[in-house]
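Peer 1: Got a predicted structure plus its sequence, pasted below:
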Amino acid sequence: MTEDPKIDFAAHWTIDPSVTFLNHGSFGATPKRVLHEQEEIRKRMERQPMQFFMRDLPGELDRARAEFAEFVGADPANLVFVPNTTTGVNSVLRSLALEAGDEILVTSHGYPACNNAVDFVCERAGAKSVVADIPFPISSPDEVVEAILAKVGDNTRLALIDHVTSATALILPIEKIVDELQARGVDVLVDGAHAPGMLELDLESLGATYYTGNCHKWLCAPKGAAFLWVDPSKRTEVRPAVISHGAGAPPEERFHYEFDWTGTHDFSPYLCVPTTIKFLRSLMPGGWPAIYERNHKLALQARDLLCDTLDIDPPAPDEMLGPMASVPLPDAPYDKLPPNQFTDPLGERLARGGFEVRMAAFPELPKRILRVSCALYNRLEQYEALCEALPKALDGQELVEEGELPVY
């Protein structure tokens, strides 16, 4: 990969320069230009709330929706903004008229929060959650399709499938999965939390029943921006997780009315999405396709460095990776969860040494994996530095002396 060393993409973000931040995938990071836009929107909101909420907001939401819909290949009529993918998943699941004996299919790589939502709705209805066990390491996308189809039965009502898995960072063959499941009469809810800004999307041609994803991750919008796309045949059936004024609208007109207003909150993340799309596109000749390619190549380089350090083979084919990569680590030296489900002793040791990565118990302790993300502001030498520090951290050693520990 050749890249002009004079280009300092990091200058467009507020990332702490003392931290080697290799975990964009967890929460994203918003460029300064977009944060400025958000602040201006918030000033307008506070300067004249009635003008903003009652007169300006409906039209501005429509314009933002139309520009974002074009970016993801969607009809704006089928798309609404939601605060995060978990809300989108919950909105669909809570709208299902499940009956006792129905089954919802998930995978072993599914995002825990969303799989929890499946368990919740199934328990209330007397339905059942069925797990398709996808291997990791994995040698072919076909293994994913085979594992999912093997769990489809006569009672399978819905499949919740990740487009890009969170912990293992795999791009699943979603087009093939959707085709096979729809041919068997199974509706598909795609958890595309990572996909916008990572992959080129064409939601109208994908064929899924529902698709939800975040704008605050790889699209780099402010936190609190996500979307839900619903097939036109299901629009009257899907209701937001919060019922508010829009519930009084006629069913055929209710989709936007309900989701656009679930109560007073900060709408600035939604309104910043078009600015984010345009700004990131402007950073590289070739626009978004060039960004996808650049970050994917960097992820492959980072993955190879980690594999060399750990003396392991690549755990997944190159074509199943985007701008993230996960590698299995040696078994953890403990057999129970750490006190906080979001922390890991190794990850915390790395963080104290200035490295932010994603650690996960997978499939369960003592097995665990390490995931790195490759955003525009990242550089190859950051992963080289991580690999230099990793053996020491794995050995239980601190990366800095006690007096040198950073203060946050």
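Peer 2: Alright, I've got the coordinates.

Peer 1: contacts and neighbour counts: CA atoms only from here.
Peer 2: OK.

Peer 1: now the helices: where do they sit in the stretch 101-250 of the chain?
Peer 2: Applying DSSP state H, counting those that start in this stretch to the stretch 101-250 of the chain gives helices spanning 112-125, 141-149, 174-183, 203-206.

Peer 1: Please identify which of those helices is closest to residue 9.
Peer 2: Nearest to residue 9, of all the helices of the stretch 101-250 of the chain, is helix 203-206, at 29.7 Å by C-alpha to C-alpha.

Peer 1: starting at the chain centroid, how far to stretch 115-133?
Peer 2: Centroid displacement of stretch 115-133 relative to its chain, using C-alpha atoms, centre = their mean, to the nearest Å, is 21 Å.

Peer 1: Ok, which of the helices of the stretch 101-250 of the chain comes nearest residue 87?
Peer 2: helix 112-125 (9.1 Å).

Peer 1: Now the closest one: buried residues?
Peer 2: Within helix 112-125, the residues scored as buried using 16 or more other C-alpha atoms under 10 Å are 114, 115, 117, 118, 119, 120, 121, 122.

Peer 1: which SS class is the nearest residue to the first one once chain neighbours are set aside?
Peer 2: By that I understand residue 114. Spatial nearest neighbour of residue 114, excluding adjacent residues (C-alpha to C-alpha, 6 or more residues apart in numbering): residue 86 at 6.1 Å. At residue 86 the chain is in helix, as set by DSSP: H, G, I helix; E, B strand; the rest coil.

Peer 1: take the one below as the second:
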Amino acid sequence: MSAPLRAHWGLDPKVVFLNHGSFGACPTAVLQHQSELRARLEAEPVRFLGREVEPLLDEARTGLAAFVGADADDLAFMPNATSGVNTVLRNLRFQPGDELLTTDNEYNASKNALDVACAGMGAKVVVAKLPWPVPSPDAVVDAVMAQVTPRTRLLLIDHITSQTALVMPLAELVRRMRERGVETLVDGAHGPGMVPLALQELGAAYYTGNCHKWLCAPKGAAFLHVRKDLQAGMKPLVVSHGHNSPRTDRSRFRLEFDWTGTHDPTPFLCIPTALRVVGGLVPGGWPEVMASNRDKALTARRYLNTRLGQDTPLCPDTMVGSMVCVALPEGAPVRPEPPLYLDPLHVRLFEEHRVEVPVTPWPKAPQRHLRVSAQLYNTPADYEALGDALEALLR
């Protein structure tokens, strides 16, 4: 992709932005549409929130459902994927001795929610240790399935891991778990817009994903997909008017989740615009967006591994989406247990070279890795700038 595509985003031109994966970045055209919706809301709040927002949400949900391969009625809007994970875990009930399975690559916030849910019910968290580097998707499946026992009740799994940028073998894991009578809660924070989704075909019990990351909607746009047979009794984190609504024209799931109190619905309403704007930036639409970002990520990995003297990639190409993980050489300056975004190398990359890229202690300090993102606005020059900065700082 060419540098002019960056003009569709309002990113600081003085910063080499290689961290789309953390919070996304919203195109200016989508933000303009959000501003228009907010102005419409504030011009007559009662009309907008009381009479207009429900069909607008239905329209946005329909557009999102087509993109993720789902029935629109099975989707509930969420402010973020962490809220989706918490919603599911707060609704499930476990017995003392039950086991809830996850991996050592699970996103910290979701793992915390799992720990709290288990502690409150006397259940046990079981953590499957994945191989690192990862030789194959089958090695991941084997590591997870080896921890399944007759007491396993749920698998919490990232679709794309945050720390290590692995595209997990999700369909195989969901299938294998269901064969064992175990349902799956998928933390798909990075899924929408990075990889094609077909949620009905996948068959996972629960899938939650962000729309403000790779789909490029405004911040605060996410969803929770609940398989239809599991929606009965599912409650939002905030119980509101829908709980005792006498309406019969919508499902209880819709009535419970669509209105949980006054909030700004415009991030959700902008999802169709984000789909149209970003998909319209390249001739092949969203399939080309995803393929282009993946190709760019693989090229960046090869380039950075060469610059850093790393001979072997950390995972096969089949497990790469729009982000890659690159190992830093031994001997790089480290601080044990660095706070979020305060790793000294992360800070120096930004302050001295204006390169924004996360540095994570993985698997644990003093070992560290870079997680590098690829989005339409990135160019080869961005990765060359990162390589130059690393050479200067690690010399």
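Peer 2: In hand now; what should we look at? Fair warning: this is a prediction, and the values are worked out from it, not measured in the lab.

Peer 1: Among the buried residues of helix 112-125 of the first structure, find me the one that's closest to residue 128 of the first structure.
Peer 2: residue 122 (5.4 Å).

Peer 1: How about that closest one: what's its closest non-neighbour residue?
Peer 2: Residue 122 of the first structure sits nearest to residue 128 (C-alpha to C-alpha, 6+ apart), 5.4 Å away.

Peer 1: got it, and residue 176 of the first structure?
Peer 2: Per C-alpha to C-alpha, 6+ apart, closest to residue 176 of the first structure is residue 145, 7.5 Å.

Peer 1: Map the one you found onto the second structure.
Peer 2: In the second structure, the residue matched to residue 145 of the first structure (TM-score structural alignment) is residue 141.

Peer 1: okay, the buried residues of helix 112-125 of the first structure in a markdown table with distance to residue 75 of the first structure next?
Peer 2: Output for these, formatted as a markdown table (distance: C-alpha to C-alpha, whole Å):
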| residue | distance to residue 75 of the first structure |
| --- | --- |
| 114 | 25 |
| 115 | 28 |
| 117 | 27 |
| 118 | 27 |
| 119 | 31 |
| 120 | 31 |
| 121 | 29 |
| 122 | 31 |
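
Peer 1: ok so, going back, my guess is the match of residue 145 of the first structure contacts residue 171, does it?
Peer 2: No - taking C-alpha atoms under 8 Å as the definition, residue 141 of the second structure is not a contact partner of residue 171, at 10.3 Å.

Peer 1: where exactly do the helices run in the stretch 301-408 of the first structure?
Peer 2: Secondary structure of the stretch 301-408 of the first structure (DSSP H, counting those that start in this stretch): helices at 345-352, 380-394.

Peer 1: closest one to residue 243 of the first structure among those helices?
Peer 2: Closest approach to residue 243 of the first structure among the helices of the stretch 301-408 of the first structure is made by helix 345-352 (39.7 Å; C-alpha to C-alpha).

Peer 1: And the strands in the stretch 1-150 of the second structure?
Peer 2: Using DSSP state E, counting those that start in this stretch, the strands of the stretch 1-150 of the second structure run over residues 16-17, 75-78, 99-103, 124-128.

Peer 1: out of the ones you listed, which comes closest to residue 345 of the second structure?
Peer 2: Short answer: strand 16-17, nearest of the strands of the stretch 1-150 of the second structure by C-alpha to C-alpha, at 15.3 Å.

Peer 1: Could you check how far the closest one is from the centre of its chain?
Peer 2: 20 Å.

Peer 1: Read off where it ends up in the first structure.
Peer 2: Residue span in the first structure matched to strand 16-17 of the second structure, by TM-score structural alignment: 20-21.

Peer 1: That stretch vs the second structure, average offset?
Peer 2: Superposed on the second structure, stretch 20-21 of the first structure shows a mean distance to its aligned partners of 0.2 Å (mean C-alpha distance after the TM-score superposition for the first structure).

Peer 1: still on that earlier bit, how much space between the residue nearest to residue 122 of the first structure and residue 255 of the first structure?
Peer 2: From residue 128 of the first structure across to residue 255 of the first structure, the span is 28 Å (C-alpha to C-alpha, to the nearest Å).
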